[in-house]
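Undergrad: My questions concern the predicted model and sequence given below.
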Amino acid sequence: MAGEFSRRTFVKAAGVAGLAGLSGDVLAQQQRLTWFAGGTGGTYFPLSNQFKQVVEENTNFTLQVQSTGASVENVGGLAQGQADFALIQNDVAFFAYNGTGIEEFQGNAVKSLRGVATLYPETIHIVTLQGSNIETLQDLEGATINTGDLGSGTQVNALQILEAVGIQQNDFTEQNTGFSQAADQLRNGDIDAAFVVGGWPVGAIEELATTNDIAFVEITDETRQNLKSQARWFADDTIPPNTYSGQSEPVQTVAVQAMIATTEDAEADTVQAVTEAIFSNLDQISLKQQFIGRDSALDGMSIPLHPGAREVFGPATTSPANETENNETAGGTTTPG
């Protein structure tokens, strides 16, 4: 099953299949498409189901939305032909396409990966409970921390952020589950803090805030600048006051970008139809509607754009993905802006 796809499975599959020339084109010819989302406690899963409704009402395709461990697992699903579309983080997309940044992708670049559209900022939430004595990132040293599903984009971001303040993996006790389980762990006192990456408000945190007094650890000033200098896909972000129960002050943090991805094997007509259906019916989308639009659909695009998406949005003239393609042609490398 898709939800059981593991880091080890990804590496094994990558070695066997070479992560190229997979069966996405066969899947794309069918009326039924598979869409990998994320955990049910985050934003990917409910948003994907809203996309499902719009696509099925406006095209001849049906979408099978699957709950997964999110970004890294979803890249594996695309690479193996298990998924036709998936939601992933733009930083994970960059790592996968360039074969860098994450252990699973080292030497296993997913050159078949293609971008469809970027959607909305995925805010880094570092949540704890009031009275935990965790007020700064440095206070997380020695703590028990849920860094997200093993191999997920959330875990990648969490480890990057902790390392930016000098906290290595052997400096804390790491737990790995989805957002809903992390909220339960906080509620039960099994962990001290959790990293949750998603567009606010995240359902699992909303629910936790109704039963417990929550608090957030901010990412500010020098730490934020240090992060952005190391990884340009991070952007400044703020969780507005009263986003969650009991949260009366804004929370400074950073964000990555959520995006829709597919592979080069997907038929252009299929990608165009699905993309056009979504972006022509945004009034039917309630989640993150204020961020999703044609004008911003190429912002932060960190991998080459699929030709079917290019038919919807036009040439990605300002996309870092174009810089990537141009530099590859010239024999160089780049990083996303």
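TA: In hand now; what should we look at?
Undergrad: all contacts plus neighbour counts: C-alpha atoms, from now on.
TA: Fine.
Undergrad: What strand or helix carries the nearest residue to Asn90 once chain neighbours are set aside?
TA: Distances taken as C-alpha to C-alpha, 6 or more residues apart in numbering put Gln257 closest to Asn90, at 5.4 Å, once the chain neighbours are dropped. Using DSSP states H and E, Gln257 maps to strand 251-263.
Undergrad: and that strand, what does it pack onto?
TA: helix 71-79, strand 85-89, helix 90-98, strand 113-129, strand 235-239 (3 or more C-alpha pairs under 8 Å, 6 or more residues apart in numbering; DSSP states H and E).
Undergrad: Switch those over to CSV; also include distance to Pro307 and mean neighbour count.
TA: Conversion of the helices and strands packed on strand 251-263 to CSV gives the following (distance: least, C-alpha to C-alpha, whole Å; neighbours: other C-alpha atoms under 10 Å):
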stretch, distance to Pro307, mean neighbour count
helix 71-79, 17, 29
strand 85-89, 14, 28
helix 90-98, 17, 25
strand 113-129, 9, 26
strand 235-239, 27, 19
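Undergrad: Second structure for comparison follows:
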Amino acid sequence: MRSGAPRSGCATSPHPPGSPKVEPERLFTAVLFCLLDGLTRPPHPANFPAGLGSTEIMKRTIFGVAAALALAASAPCAHAQSFINVLTGGTSGVYYPLGVAIGKIYGDKILNVKTQVQATKASVENLILLQQGRGELAFTLGDSLKAAWDGDEEAGFKTKLDKLRTIGAIYPNYIQIVATTESGIKTLADLKAKSLSVGAPKSGTELNSRAILSAAGMSYKDLGKVEYLPFAESVDLMKNRQLGATLQSAGLGVASLKDLSTSSPITVVSVPKETVDKIGPPFIAATIPANTYTGQDKDVPTAAVVNYLVTSSAVSDDLAYQMTKLVYESLPELQNAHAAGKEIKLETAAAGSPVPLHPGAIRYYKEKGLIK
């Protein structure tokens, strides 16, 4: 949580709907001025209520001042807010629409929480921002999460990111290598001497690209041209015949590839199981079902890697508990936000992360009987 988070011991009652917000410091000053003014210039005795002398009036006035001071002093706590910044990915990917849905769920259902959804370069940047205290929830690929926890410099992590804590596993990312039919690219071997967009620099997708090519016996040096571009920009180049293929690590039905398949004939390139096995965990063999994209009339073998929602140790146990609970108890909303939401399951949420679960998440999973 940020500097706007409630201080320890503060109540967090919501601000009354429709009422104007008054800065606590100004309220305090105004009340104090008026009441002290009343003490220095007490009302004329002729205006005293019947039966009350000046001494009794003075006592009541002093009591009123004390009560007002206590009320004003508590005002900052009454209006304090938690802040949740949701770190996603590019706006044409899957992280972003799911992040928008989660941000809305949190904003609607957690008292005194203000949410923001931030588009980023995805996994690697998200994890670095979490470590720096610039986010409260992030989407990430499992292999990027492991690299961050290990402090893998080649993956873009200069030091071990030890503040990371897992909320839970969500859906798998599918390695989707799509080429224009015109490029003649039909297999991984056909990528040699051709142009390929491998994702934004040091993104989770780019790390996946390196892994896939390496398992296929290739490197970037074997390609004709390497473009380090987000999903939408890659598709724009392909539409303009300036790029042969793109590798996109995302949920099935990613918007960028749907857009491409409806405007240009495409080939979805397979990643054979033997290639996936060479990489090993956290990669698994998977299938892109027929008709996921226009013109794709057959199932296509590929690789997949699990995505995770991650927070940091700076987030309180109570807030992390609510964040976890609301994700896995709001699955219909996530499914409406993107088809990948259909693959998010509570049953697998607590398993497999290379980073420890947040204590708040552990509390929720214990309640659901997923861990002891």
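TA: Alright, I've got the coordinates. A quick note: this is a predicted structure, and the numbers were derived from the prediction, not measured.
Undergrad: And the TM-score between these chains?
TA: Superposed pair, TM-score by TM-score structural alignment, normalised by the length of the first structure: 0.82. Supporting alignment: 292 aligned residues with a C-alpha RMSD of 2.0 Å.
Undergrad: Put together JSON lines for the helices and strands packed on strand 251-263 of the first structure, with distance to Gly24 of the first structure on each row.
TA: Supplementary listing: these in JSON lines, determined by distance: least, C-alpha to C-alpha, whole Å:
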{"stretch": "helix 71-79", "distance to Gly24 of the first structure": "8"}
{"stretch": "strand 85-89", "distance to Gly24 of the first structure": "10"}
{"stretch": "helix 90-98", "distance to Gly24 of the first structure": "16"}
{"stretch": "strand 113-129", "distance to Gly24 of the first structure": "11"}
{"stretch": "strand 235-239", "distance to Gly24 of the first structure": "32"}
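Undergrad: Tell me which residues touch the equivalent of Asp317 of the second structure over in the first structure, please.
TA: When the two structures are superposed using TM-score structural alignment, Asp317 of the second structure falls opposite Ala268 in the first structure. By C-alpha atoms under 8 Å, 6 or more residues apart in numbering, the residues touching Ala268 of the first structure are 306-309.
Undergrad: Repeat that for Glu249 of the first structure.
TA: With contact taken as C-alpha under 8 Å, 6+ apart, Glu249 of the first structure is in contact with 240-242.
Undergrad: What separation do you get for it and Glu323 of the first structure?
TA: 39 Å (C-alpha to C-alpha, to the nearest Å).
Undergrad: Now do the closest residue to Asn60 of the first structure other than its chain neighbours: how many residues are near it, please.
TA: Distance criterion C-alpha to C-alpha, 6+ apart; nearest residue to Asn60 of the first structure, sequence neighbours excluded, is Gln31 at 6.6 Å. For Gln31 of the first structure, the tally of surrounding residues (other C-alpha atoms under 10 Å) stands at 12.
Undergrad: and what of Thr275 of the first structure?
TA: Look at Thr275 of the first structure: counted by other C-alpha under 10 Å, it has 22 neighbours.
Undergrad: Check Gly131 of the first structure too.
TA: Number of residues near Gly131 of the first structure (other C-alpha under 10 Å) recorded here: 10.
Undergrad: and what of Asp236 of the second structure?
TA: Here the neighbour count serves as a burial measure; for Asp236 of the second structure (other C-alpha under 10 Å) it reads 15.
Undergrad: Trace it over to the first structure, please.
TA: Using TM-score structural alignment, Asp236 of the second structure sits opposite Asp184 in the first structure.
Undergrad: repeat for Ala148 of the second structure
TA: The criterion is TM-score structural alignment: under it, Ala148 of the second structure has Ala96 as its aligned partner in the first structure.
Undergrad: show me what contacts that match?
TA: The contact partners of Ala96 of the first structure, by C-alpha under 8 Å, 6+ apart, come to 75, 102, 105, 108-111, 113.
Undergrad: What about the residues you listed, which are in helices?
TA: Those of the contacts of Ala96 of the first structure mapping onto helices are Val75, per DSSP state H.
Undergrad: Ranking by neighbours, what's the top pick from the contacts of Ala96 of the first structure?
TA: Result: Val75 is most packed of the contacts of Ala96 of the first structure (other C-alpha under 10 Å), 30 neighbours.
Undergrad: any idea what that residue aligns with in the second structure?
TA: Counting by TM-score structural alignment, the partner of Val75 of the first structure is Leu127.
Undergrad: give the contact list for its match.
TA: Counting by C-alpha under 8 Å, 6+ apart, Leu127 of the second structure touches 138, 140, 145, 148, 161, 164.
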